[in-house]
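> Here you go, sequence then predicted model.
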Amino acid sequence: MTVPKALRLDDRSIISVAGEDRLSFLQGLVSNDVRQVTDGGAIYAALLTPQGKYLFDFFIVGAGDALWLDCEAARAEALARRLGIYRLRARVTITPMADAISVVAGFGTGAAAAVGLAGADPGTAAALSSGFAFLDPRLPAAGIRCLLPSTDVPTFLAGHGFGQASRDDFDRHRLSLGLPDGSRDLIVERSLLLECGFDELNGVNWNKGCYVGQEVTARSKHRGLIRKRLVPARITGPLPAPGTPIRQAERTVGEIRSGVDGLALALLQLDALALAQDGGPDSELWAGESRVRADVPTWVHLVADRPQHPGLSR
């Protein structure tokens, strides 16, 4: 019998945004509609530069009279400082919660059922004896995330029937789905959200109104300006280091991002990706001495992202 797996994500941390203006404050900053967050609900969102380039991504969760941001631990202080720049007269407090609250990820068959969320919509939450759990708002297959007091994690894992996962187990799971992992896969002040799947992963709301970087993001979508996409890839040979250029024939067409074992994420030019999918002479992709084969999941919509002309249709 297969049991779901879970692990504490030690590289994640929580920032609390509290105060009566918390919803309007974040609503004017981030890429998703914060009004969708109810107590215990969750959305996925990003904070951008005014030029529409990636700075931070995170989950936003309703937690009583506060909003909790599930973010990268190594960059939590930087995110709190950036939010503080925008605070001005907003009646909010921005508090990194350090090690008090832990983020636990659960995945595999039965993960949602283990916390009472079987069949629920992405982002739906359920209260636990302490803390709460929610379905990953990006993809149903991604699994669950739980935010709970750090001291309660061992009891939670044992009491809900989860097997212990390793970090490699978790990375294999997310890489197979094509899910980026913060600044491991998105380049700060360089990456565009639509290159990295934020539209399909429910990280952008097109009807919410203005936020930082909104104009550039909207223009990229409506004018078809995206020329690259971040996609899962299978590697034959040694796993290339992040940042290794990807070649097709004699030209550089992308680069490797994070990976484990024979799986990685790769940022690829769309014309090179189309050629690789079609096959034929000079279509193979290489990173160093290793063969790279794009394994595009069904949720990635490539056709709408690139100009429609001969040689670029899927």
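Yes, it's here.

> When you work out contacts or count neighbours from here on, use the C-alpha atoms and nothing else.
Noted.

> At the geometric centre of the protein, which residue do we find?
Using C-alpha atoms, centre = their mean, the residue of the chain that lies closest to the mean C-alpha position is P180, 4.8 Å off.

> structure B:
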Amino acid sequence: MTDPFTAVPGAVVDDGRLVHLGAPTTEQRSLAQGTAVAPLGDRSVLAVTGEDRLSWLDSLSSQALTALAAGESTELLILDPRGHVEHAASVVDDGETTWLIADAPDAAGLLAWLTRMRFRLRVAPRDASDEVAVIGGTAAAVARAVPDALAVWVDPWPQVGAGGWGYAPAEPHPGAERDWSEAIVPRAVLQRLADAAIAGEIALAGTLAADALRVAAWRPRAVTEGGERTLPHEADWLRTAVHLNKGCYRGQETVAKVHNLGHPPRRLVALQLDGSDAMLPERGAAVRRDGDAIGEVTSVAHHYEEGPIALAFVKRSVPLDAALTVDTPDGVIAAAQETIVPPDAGATAAVPRLPRLSRRR
């Protein structure tokens, strides 16, 4: 089937994703200002129905979901027995169906695991990606573009949720003014949006623009910052995806021990990259101190205000003021680190803070 966005002037479409429309940095500004929306072809949607759906998901995940109200947004993590992040999903319930928005590469594995864990409960998880799509943008922009959405997930990041904990010492948090929602819509809406964009009635942005805004807000994502090595603490994910006071779930013991008694072995940092030579690293590129590899890049973007930026995991022992470099295909570039998770992160060393409503410059 032909992707409807291929006919939009300037559109670059790759494997069902509208990557950009020729001006990714301009698209970022439009997304942030609420004058454009982004079709998120890199997302998949799982639908969970049945009377036991919320208590069932509560028992399996890091998040307290039993009392989730219709229309309320949160997110969950599925951890392995050692507390590492296996899957992540954005969560919104409409009163009859719990919708899980997941990174496309992660959705099949998440569904397979959920299906194995049904037992005799009244739950029915399924992949709804052939029926629905996801549209992202500010809350107001999404409401204007798709007023007939089936459900809308409002990103809670970086607010510290009930039972959560924030490690990032920055105040205000760089994501404090993040206004991001993702609407679940029937797939027929994509053609309507494409037609409106061709007619000049609506502005669109690509996934490159959406991801750049995420990186600038230090927002972790399963397909980049998640994985079999990642503890939620390392990415400051306890802030929005973990309830520290809920009942038992797989991986909970590690979450509690690391938070209360220890420190995560790695920590996520934000990198301001030297943009003088227009060289950007690739995901997985080595981060070095004095030539020795001490971490790796997880996400890279060229932000419309901050220029080239990245997120990276580094060893906890790396000093906060250490001079770092990053490998690129064309050579090594300098990188200045900003602390997301401090080396002494833990219950006795970090105090949860609600971000102020102002933006880092």
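It's in. What you are looking at is a predicted structure, and each value in this text was computed from that prediction instead of being measured.

> Overlay them and tell me the TM-score.
Remark: TM-score between the superposed chains equals 0.81 [TM-score structural alignment, normalised by the length of the first structure]; 283 aligned residues with a C-alpha RMSD of 2.7 Å.

> hmm, back to that, map the residue nearest to the centre of the first structure onto the second structure.
Taking TM-score structural alignment for the superposition, P180 of the first structure sits opposite P220 in the second structure.

> need the contact list for its match.
P220 of the second structure sits next to 214, 226, 235, 237 when contact means C-alpha atoms under 8 Å, 6 or more residues apart in numbering.

> Roughly how far does the residue nearest to the centre of the first structure sit from A113 of the first structure?
Per C-alpha to C-alpha, to the nearest Å, P180 of the first structure is found 25 Å from A113 of the first structure.

> Could you do L194 of the first structure as well?
Relative to A113 of the first structure, L194 of the first structure is positioned 32 Å away (criterion: C-alpha to C-alpha).

> I60 of the first structure too?
I60 of the first structure sits 22 Å away from A113 of the first structure, taking C-alpha to C-alpha as the criterion.

> between the two, which one's more packed in?
Taking other C-alpha atoms under 10 Å, I60 of the first structure and A113 do not tie; I60 has more neighbours (28 against 14).

> Is it correct that the more buried one is in contact with I43?
Yes - between I60 of the first structure and I43 there is a contact under C-alpha atoms under 8 Å: 5.3 Å.

> quick one: common contacting residues for those two?
Joint contacts of I60 of the first structure and I43 (C-alpha under 8 Å, 6+ apart) are 34, 37.

> Is D99 of the first structure within a helix or a strand, and which one?
Using DSSP states H and E, D99 of the first structure falls within no helix or strand.

> and it, what pairs with it in the second structure?
Taking TM-score structural alignment, the alignment pairs D99 of the first structure with D130 from the second structure.

> And for Q248 of the first structure?
Per TM-score structural alignment, Q248 of the first structure is aligned with R289.

> Now do the contacts for the nearest residue to that match once chain neighbours are set aside.
Excluding the flanking residues, the one nearest R289 of the second structure by C-alpha to C-alpha, 6 or more residues apart in numbering is L324, at 5.0 Å. The contact partners of L324 of the second structure, by C-alpha under 8 Å, 6+ apart, come to 287-290, 334-337.

> of all the residues you listed, which comes closest to L271 of the second structure?
Q337 (4.7 Å; C-alpha to C-alpha).

> Tell me how many other residues crowd the closest one.
A count of nearby residues for Q337 of the second structure, using other C-alpha under 10 Å, gives 23.

> Distance-wise, check P232 of the second structure relative to R239 of the second structure.
Separation of P232 of the second structure from R239 of the second structure (C-alpha to C-alpha): 9 Å.

> Check V297 of the second structure too.
The value you get for V297 of the second structure to R239 of the second structure, if C-alpha to C-alpha is used, is 22 Å.

> Filter the contacts of L324 of the second structure down to just the buried residues.
287-289, 334-337 (16 or more other C-alpha atoms under 10 Å).

> Next step: the residues you listed restricted to helices.
Judged by DSSP state H, these include no members of helices.
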